[in-house]
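Enquirer: coords please:
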Amino acid sequence: MDALSCHWSSNRRRYGRDARMSLRWAKVAMLLTACGGAGYRYAGRDVYFGPDGGQVWVRGPWPAIQPSRNVDDVIDQLCPIIMEMDGAREKDYGQEYCGVLYSLGDGVFYASYPSPLGEMQRIGPNKRKSCTSPRYVRDERGRAVGIADYHSHPWAPSPLTPEDRWEKNQRWLIRIQFDTDCHVMKLVPHANEPQPGEVYLRMGRAWELIGIIKPEHKPFGIVTDVGD
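Expert: Predicted structure coming up:
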């Protein structure tokens, strides 16, 4: 067990759902889940997300998430709504969802729709889930500039995996991950830069630094506890 997993095991605080999520947005999420009588994973393909030459695109903005000039306000809304979507809580039979946090250069941050697209999964229970971090956001209002990707895990407790932390898998400045108990983690990878990567845990309305990834450990995503 690595340092991050050890730290996670000692920090199994349950956050519950964001009390600020309104009934309106919960209904939006449920409508997406039930879209057209089929699950969002199927009805949303080529509408809210889709494949493109081996990459994935997602549409934005997602109306279920209120935009904000504070990106943390956007992050705090994600988990409760994602967990309403089909398969998001189903553990070994579950589904990960991936999306992007972005701006149009106006100082306001938006969330894209989530995408379930990823590696093909065998039928039946599977201890490893994945979705592909989108490369593009399609927003008809202008050019979307990504700042972070986000993805869910269908279990709890479930911290960032080694693959989540590998330097080669970092596409944006920040990576956000959360599990079914809405434990939210943030990785600031500083990919291809000399300073260490940083791993944070959301504690209420603040981020607590719980580990670093030394430059020589970035290819492998090895986390060193901040107390070491």
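
Enquirer: Could you use CA atoms for every contact and neighbour count after this?
Expert: OK.

Enquirer: who does the strand or helix carrying Y110 touch, helix- and strand-wise?
Expert: Secondary structure from DSSP states H and E places Y110 in strand 109-111. Judged by 3 or more Cα pairs under 8 Å, 6 or more residues apart in numbering; DSSP states H and E, strand 109-111 is in contact with helix 71-82, strand 98-103.

Enquirer: One more, so I can put them side by side:
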Amino acid sequence: MPESVPLSSPANGLPSATAIEVKDLSFAWTSGKIALDRCSLSVPRGEFWMLLGTNGSGKSTLLSLIAGLLTPQSGTIDIHGGLGIVFQNPDCQLVMPTVGADIAFGLVAEKLTPSQVRHRVTEALSAVNLADLIRRPIYALSGGQKQRVAIAGAIARQIEVILFDEPTALLDPDAQLDLVAQVRDLVKSRGLTALWVTHRLEELDYCDGAFLIEHGQLVDRGEPERMRQRLMKEVGNY
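Expert: From the prediction side, this is the model:
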């Protein structure tokens, strides 16, 4: 039987300086293929970290486990604060016809008053510079705008930890860098914590640190520039 994976608060012992703590996480698909093998990492609270690795390395599987979309065979995951995720394709999570309605839909479970909902929606859209598009149909948005609406949805729910699963994969180069810069600014200005899956080395310019996963194991972590140099050297050896 899989072990339980607690989503924790500071009361259960998770250090307040840590937002995400993953210990000895292992996961295998039903085919028997091992995706993660005793993987451990820690994301500092209030920082923007990236998760690097080649296709099939296990990085997206790890993100899905942290998000609770998959259940590990062993290991623990501790989260400090509310958790949200932004997917590679924003169409997978935008469900209402307009920008404002989509963000308001995510607040239904909180049973807020209409004025509280309007305040949350307006404030969240202002945070991602989309306040003027509150009535814009979702279908009329660009890919980058859709990703920012997804981020605004997390902000409106007052999420403290946001996971990003290759959110720039479907965007053009200019929109890619605009989005990663906006997330960096949100992390710093709002005290959020972000873990961002990518394979684009230019995105390392915007983060506080990075993890490298190979064959389901964490093999390195550290300063963005050092990680970039390591990856460039490895690629140059082929």
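
Enquirer: TM value for the aligned chains?
Expert: In this superposition the chains share a TM-score of 0.30, using TM-score structural alignment, normalised by the length of structure 1; 123 aligned residues with a Cα RMSD of 5.9 Å.

Enquirer: For the helices and strands packed on strand 109-111 of structure 1, give me CSV that also has mean neighbour count and distance to I174 of structure 1.
Expert: Formatted as CSV, these follow (neighbours: other Cα atoms under 10 Å; distance: least, Cα to Cα, whole Å):
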stretch, mean neighbour count, distance to I174 of structure 1
helix 71-82, 20, 11
strand 98-103, 27, 9
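
Enquirer: mind putting these in CSV, distance to C6 of structure 1 included?
Expert: CSV is the format used below for those (distance: least, Cα to Cα, whole Å):
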stretch, distance to C6 of structure 1
helix 71-82, 23
strand 98-103, 26
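
Enquirer: Grab the longest helix from structure 2 for me.
Expert: Longest helix of structure 2, by residue count under DSSP state H: helix 173-190.

Enquirer: Quick check: what element follows it along the chain?
Expert: Next helix or strand after helix 173-190 of structure 2 toward the C-terminus (DSSP H and E): strand 193-198.

Enquirer: quick check: angle from the following helix or strand past that following strand to strand 193-198?
Expert: Remark: after strand 193-198 of structure 2, the chain's next helix or strand is strand 209-214, criterion DSSP H and E. Relative orientation of strand 209-214 of structure 2 and strand 193-198, computed by axes from the mean of the first three to the mean of the last three Cα atoms, to 10 degrees: 40 degrees.

Enquirer: and strand 209-214 of structure 2, what does it pack onto?
Expert: Short answer (3+ Cα pairs under 8 Å, 6+ apart): strand 209-214 of structure 2 packs on strand 48-52, strand 217-222, helix 224-236.

Enquirer: Save the ones you listed as CSV, and put in mean neighbour count too.
Expert: Output for these, formatted as CSV (neighbours: other Cα atoms under 10 Å):
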stretch, mean neighbour count
strand 48-52, 26
strand 217-222, 17
helix 224-236, 14
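
Enquirer: Could I get these in CSV, plus columns for distance to L36 of structure 2?
Expert: Listed next are those as CSV, based on distance: least, Cα to Cα, whole Å:
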stretch, distance to L36 of structure 2
strand 48-52, 14
strand 217-222, 6
helix 224-236, 20
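
Enquirer: closest to T122 of structure 2 out of these?
Expert: Closest of these to T122 of structure 2 is strand 48-52, at 24.6 Å (criterion: Cα to Cα).

Enquirer: Run a quick check on G146 of structure 1 versus G99, I expect a contact.
Expert: No: between G146 of structure 1 and G99 there is no contact under Cα atoms under 8 Å: 10.1 Å.

Enquirer: L31 of structure 1 looks like it's in a strand, true?
Expert: No: counting by DSSP: H, G, I helix; E, B strand; the rest coil, L31 of structure 1 is not part of a strand but helix.

Enquirer: tally of neighbours for it?
Expert: Other residues within reach of L31 of structure 1, judged by other Cα atoms under 10 Å, total 15.
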